[in-house]
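Student: Any chance you could fold what I've pasted below:
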Amino acid sequence: MGRDRAEVSKHNGRHFAVSISVANINSLWSSLVIEELIRCGAGYFCVSPGSRSAPLAMAVANNRRATSLIHFDERGAAFHALGHARATRKPAVLICTSGTAVANYLPAVVEASCDLIPLILLTADRPPELHNVGANQTIEQTGIFGSFVRWSFNLPCPDRAIPAEMPLTTVDYAVNQATHIPAGPVHLNCVFREPLEPVETGEDFRGYLSAIAGWQDSVEPHTGYRRATSVVEPSSLAEIHRIIYRAKSGVIILGHTPDSRDSEAALTLANTLRWPVFADITSGARLGHAGSNVVPFFNLALTSDHIKQALRPEVVLHIGGRVVSKRLMQWLEECPLRDYLHIIDHPCRIDPIHRVTCRIETAIEPFCRAVSDCVKENSHRDYLSLWSRTSQAIERILQQEDADSEQPVEAGVARVLSSEINPDSAFFLASSMPIRDMDIFAVPDGPRVPVAANRGASGIDGTVASAAGYAVGSGRPVTLLIGDLALLHDLNSLAMLRDCTQPVTVVVMHNDGGGIFDHLPISGFGESFEKYFITPHGFRFEHAALQFELDHRHAKSMSELRDAYRRAATLRKSAVIEVTIDRAENMRFHERLVHEISAVLKP
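Tutor: Now for the predicted structure:
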């Protein structure tokens, strides 16, 4: 999966501390760009083959500190980079040639922008004299990503008339823009004239490079960016204390929190307040927190009209990003809340129901610890107890369902995986039903593992590639829970899994189409619904797995799923497990479950 190749360059007797090619000006600039990216912490490169991008690709190949993935499909490469950056929280770098290759980056760029994931895009381009004259493979690449990038810049054709510091400082600024809050993608459009290969032109670059002699003998970026630390304002603490002190019934919503220290600090605060926690599946607190303030089955509890009325909160303390649960947001929209506090570490607005009354932008962990230190232990414990008993009653219903049926349903798949996953692994969850099923049904007492998903724009594209990138970046085996349409959408990214440094177990919930639409009002519109929304295709994935040299198992029962999943964990290589889901039985399960919950939770 990764390669580490480079050699220390020597130019007219001078040894450089870094690899700089002096074959020609294109090679020189490209070497500077790649080296400076590595110095800035962006050392993982996803390269798609192409001629115009050859100077950049060769610079990666010749830098021994660069790690690279070579992938034939720019769209898949971009999602792989996204997954890697999501895991490491460091920018991954994309390199491609000119033309439509660049356009293939757009879906991943949109997701990265919406979910604040840092990416650096190095797109090769033809020189100005080849634009608007009908030259081959030449399109207008400037501004192609629109408002979805934090910054874009045309790096001009390499030229000795431009100081060598210029490409260095440009890279430094680009990385700062990609990683500065709010993080996101940055586009450097790199224009090259021929020669594109590292052919020797006989130029003497000693004078040109003398201006960066100190940089050459260093391992630091040319321009360092320093940021002020976040300090919790006393006035903010006083306001929070005032609101919390008055509340007899408050809930903590723990949204998307990539840093586990943030979620742990939030749980500590919840314990002090004795408030229930509604933890999103990507919060780091939904799995493996049995016995804490976390209410794992709040979503199912809200199918009960009685619970929706009886357990209304006065105050909501929302910590972190968005949540998957639409039902939760609809309920809060109906509640006569006194206050809705949102604590978030970036300036982007998250208020889809327009109920936030106080928003504090600050680092989450120190804020939660500061609030924990300044508030007294809450004496109103009945509200937490009511939510806990409600969730426990629902868990008993689910356990009985698990014991009574061997026929696979989506909820059962989520429960098996969340109970059986190895503690050293991680989940990557596809959009549509997989992430919702895990969010709603995952067991509370399974292993505590990281959970990732592409929830910025919530598309189904690029999911396999994202999971592969996340596996490499996290250094953990990954279980990818995905639907059949999402897998079809990214089928060629299975090629990444064969040689992935960490195994990815792809668990496909195969219901022959878009099963999420069964849960929506459009499902009542007969034949048109089946054709235009469910889109049944009839394809299976056994031969696709064979094509990419992946192990394949077909699970037709819950026992077969459990056996296949345990077996995959022992293989130490990627595998595909295909689980057949009957859509009608899946819907009957949901209807039966809602009825049972309503009966158990009635007053």
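
Student: okay, CA-based contacts and neighbour counts for the rest of this
Tutor: Will do.

Student: Just to be sure, Val506 is in a strand?
Tutor: Yes: looking at Val506 with DSSP: H, G, I helix; E, B strand; the rest coil, it is inside a strand.

Student: Report the separation between it and Val277.
Tutor: Distance from Val506 to Val277, counting by CA to CA, to the nearest Å: 30 Å.

Student: swap in Leu69?
Tutor: Where Val277 is concerned, Leu69 sits at a distance of 40 Å (CA to CA).

Student: between the two, which one's more packed in?
Tutor: A direct count of neighbours by other CA atoms under 10 Å for Leu69 and Val277 places Val277 higher, at 28 against 20.

Student: surely Arg448 meets Leu287?
Tutor: Yes: in terms of CA atoms under 8 Å, Arg448 counts as a neighbour of Leu287; the distance is 5.2 Å.

Student: Now do the shared contacts for the two.
Tutor: Overlap of the contact sets of Arg448 and Leu287 (by CA atoms under 8 Å, 6 or more residues apart in numbering) is empty.

Student: what about the two, which has more around it?
Tutor: With neighbours defined as other CA under 10 Å, Arg448 and Leu287 compare such that Leu287 has more, 27 against 21.

Student: measure that one to Ser30 for me?
Tutor: From Leu287 across to Ser30, the span is 45 Å (CA to CA).

Student: same thing with Cys114?
Tutor: Per CA to CA, Cys114 is found 30 Å from Ser30.

Student: now the other sequence, so there's something to compare against:
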Amino acid sequence: MYSSKENVNILTSLLLKGGITKAVVCPGSRNSPIVHNLCACPGIACYPVTDERSAAFVALGMTLAENEPVAVCVTSGSALLNTAPAVAEACYQNRPLIILSADRPAQWIDQQDGQTIHQQGALAPHVRKSVTLPEPHDDEERWYCNRLVNEALDACMLEGGGPVHINVPVSEPLSGYGTLQLPDERRILLHRSVADAARVSDMAADFFCGEKPMIVLGQMIPEVVGESLEDIEALRRVAVVLQEKLADDDLRPAQPIDEVLESIGDDTSYRPDHLIYIGGTVVSKRLRHFLRKCACRMSVTVNERGDCCDTFMHATDILQGAPEEVLALLAREAKGVERKAFTDRWERAFDRAAAVRRNFRPDYSQLAAVKAFHEKMQAEDIDGELFYANSSAVRLGNIFSNQYLYVNRGVNGIEGTLSTAVGYALARQDEEDVYCVIGDLSFFYDQNALWNEQLPPNLSILLLNNGGGGIFRQLPGLERSPYRDSAIAAGHTASAEGICQAYGLVYLSARNGQELSRALDSFFHAEEGPVLLEVFTRPEADARVLKDYYQSF
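Tutor: From the prediction side, this is the model:
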């Protein structure tokens, strides 16, 4: 029988799957559920040691003897601090030591409750990873608990090995032991280097054996994408490859990913059974939600640091490697692979959605403005790099752009887009034009980017001003708040005209379709720069037109 504490059972199950066969256990009441489970596991040998300082060094000695990770379990409070000398030694010897500490619930920290200190991060900087497990109440928190333990176990074995800290809050009562068996937890396997070509080859073979293989490409720098264009094209012939314009440097229309997902609804025939996710973030919330519903038999995440990034919540493997190297290896293994009906099904869906997109004629709105901006660039073959702000702007760019989009998607904040574009334009002012498409809140928040004596003339700014955070009108439920427009969406009546006068930018504006058409012509053919075109729209119209667009699929 095992503990009734769910986070303790998840931890125990993953320790077993992680190959932990030895644990040094110390006395205490708060850690008693963990000690009980470790002792109850037939696959783990437990060694009781009363003094925590000594116990941690005992565990260290075991790692030296067996060259395998060893756990040491302590109770809450100063017991954890007593492991610090051994942890520091393990750090500099690169030994795989796993510190398991029981903790009091967070609400009792600093409340003069017994054996209660700040335990998260208490062993920094000498541990490779420090995690605090939740006490799960739903499936998402169970997934989070699983992921954190996987992250810690993988970090323990990276680059020769090192100590990690897993902190486990346990609420009273502590002594329930009514669980018959441990949960069958998902172990996310880390493959530490793509240089192991044989392992990647085996993984690729498994992937291409799937009936419904899919590759998702997240944000990557254009140089990486450019280097991988031929490999991506080779993979597209045998698998579904999804890529937004943050990961596509080929001059072709953006994939209508959101449009297809809107049209297929809950049709499970479009769900992959084998998935590989390469690169950084994806913008599409629809895509993330769609893939979280897909319990793939194989779900591999590829990143250069080997981070346990489980965006779609079903990862089976983490592959440490550079995106371009992995894409090249996959493309090599794809030779001779037979094309699946799944790939054809998605291709037909893309063709249908692309036709609807081409024929959609939006009313005057931000969507219409971005559409007109890109259509003019493409019709007149205008060259230039594109910088997009977050929130609504980049989502519109992902609909209409036919070229790569720069966007600060690492954190997805509204700050810094204009400054980033200015910096790029400064560095390339003798080589290429830079176009920044930005919403009003992002622009006014970052307007000091224009307070620059060397403001580059090759910078052009398309400012989408609808008097506030327009995306908040698209989020269901917020309409019930009387404070949505004034406080949540930061409604305003500001214009950029005065800012342009102050900093010497050419100022253009548009308030309807006819003015937009004329202003875009001046915008792209201004004899001097920098230049800013402010497009004024109404948030109600922006929300309605975007809704109409997706309802047309």
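
Student: just to revisit the earlier point, more neighbours: Cys114 and Ser30 of structure 1, which one.
Tutor: Set Cys114 of structure 1 next to Ser30 and count neighbours by other CA under 10 Å: Ser30 wins out with 24 against 21.

Student: Quick check: that one is in a strand.
Tutor: No: counting by three-state DSSP, Ser30 of structure 1 is not part of a strand but helix.

Student: what residue of structure 2 takes the place of it?
Tutor: Matched to structure 2 by TM-score structural alignment, Ser30 of structure 1 sits unpaired.

Student: do the same with Tyr470 of structure 1
Tutor: In structure 2, Tyr470 of structure 1 lands on Tyr424 (TM-score structural alignment).

Student: Also His537 of structure 1?
Tutor: By TM-score structural alignment, His537 of structure 1 lines up with His492 in structure 2.

Student: so what's the residue nearest to its match when sequence neighbours are not counted up against?
Tutor: With sequence-adjacent residues excluded and distances taken as CA to CA, 6 or more residues apart in numbering, His492 of structure 2 is closest to Gly467, at 5.1 Å. Going by CA under 8 Å, 6+ apart, Gly467 of structure 2 touches Asp440, Gly491, His492, Thr493, Ala494, Arg538, Pro539.

Student: gap between whichever residue in structure 1 pairs up with Gly467 of structure 2 and Val576 of structure 1?
Tutor: Under the alignment (TM-score structural alignment), Gly467 of structure 2 pairs with Asp512 of structure 1. Separation of Asp512 of structure 1 from Val576 of structure 1 (CA to CA) stands at 16 Å.

Student: All the helices of the stretch 251-400 of structure 2, residue numbers only.
Tutor: In the stretch 251-400 of structure 2, the helices defined using DSSP state H, counting those that start in this stretch lie at 257-264, 285-292, 323-334, 341-359, 366-379, 392-400.

Student: Ok, the stretch 151-300 of structure 1 next?
Tutor: According to DSSP H, counting those that start in this stretch, the helices that the stretch 151-300 of structure 1 contains are 165-179, 206-209, 213-216, 234-246, 260-273, 298-301.

Student: I'd like to know which elements the longest one is packed against.
Tutor: Judged by 3 or more CA pairs under 8 Å, 6 or more residues apart in numbering; DSSP states H and E, the packing partners of helix 165-179 of structure 1 are helix 25-39, strand 119-125, strand 151-155, strand 185-191.

Student: If we use 7 Å, what do you get?
Tutor: For helix 165-179 of structure 1, the packing partners by 3 or more CA pairs under 7 Å, 6 or more residues apart in numbering; DSSP states H and E come out as helix 25-39, strand 185-191.

Student: Format the helices of the stretch 251-400 of structure 2 as JSON lines; extra columns: distance to Ser419 of structure 2 and mean neighbour count.
Tutor: Output for the helices of the stretch 251-400 of structure 2, formatted as JSON lines (distance: least, CA to CA, whole Å; neighbours: other CA atoms under 10 Å):
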{"stretch": "helix 257-264", "distance to Ser419 of structure 2": "29", "mean neighbour count": "19"}
{"stretch": "helix 285-292", "distance to Ser419 of structure 2": "26", "mean neighbour count": "14"}
{"stretch": "helix 323-334", "distance to Ser419 of structure 2": "28", "mean neighbour count": "20"}
{"stretch": "helix 341-359", "distance to Ser419 of structure 2": "32", "mean neighbour count": "16"}
{"stretch": "helix 366-379", "distance to Ser419 of structure 2": "21", "mean neighbour count": "19"}
{"stretch": "helix 392-400", "distance to Ser419 of structure 2": "16", "mean neighbour count": "22"}
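
Student: and the corresponding residue of structure 2 for Arg415 of structure 1, what is it in contact with?
Tutor: Under the alignment by TM-score structural alignment, Arg415 of structure 1 pairs with Lys371 in structure 2. If you count contacts by CA atoms under 7 Å, 6 or more residues apart in numbering, Lys371 of structure 2 has them with Phe400.

Student: ok, now Glu591 of structure 1?
Tutor: Counted by CA under 7 Å, 6+ apart, Glu591 of structure 1 has zero contacts.

Student: State the distance from it to Thr282 of structure 1.
Tutor: Between Glu591 of structure 1 and Thr282 of structure 1 the computed distance is 26 Å (CA to CA).

Student: cool, Pro477 of structure 1 as well?
Tutor: Taking CA to CA as the measure, Pro477 of structure 1 falls 17 Å from Thr282 of structure 1.

Student: Ok, His595 of structure 1 next?
Tutor: Separation of His595 of structure 1 from Thr282 of structure 1 (CA to CA) stands at 28 Å.
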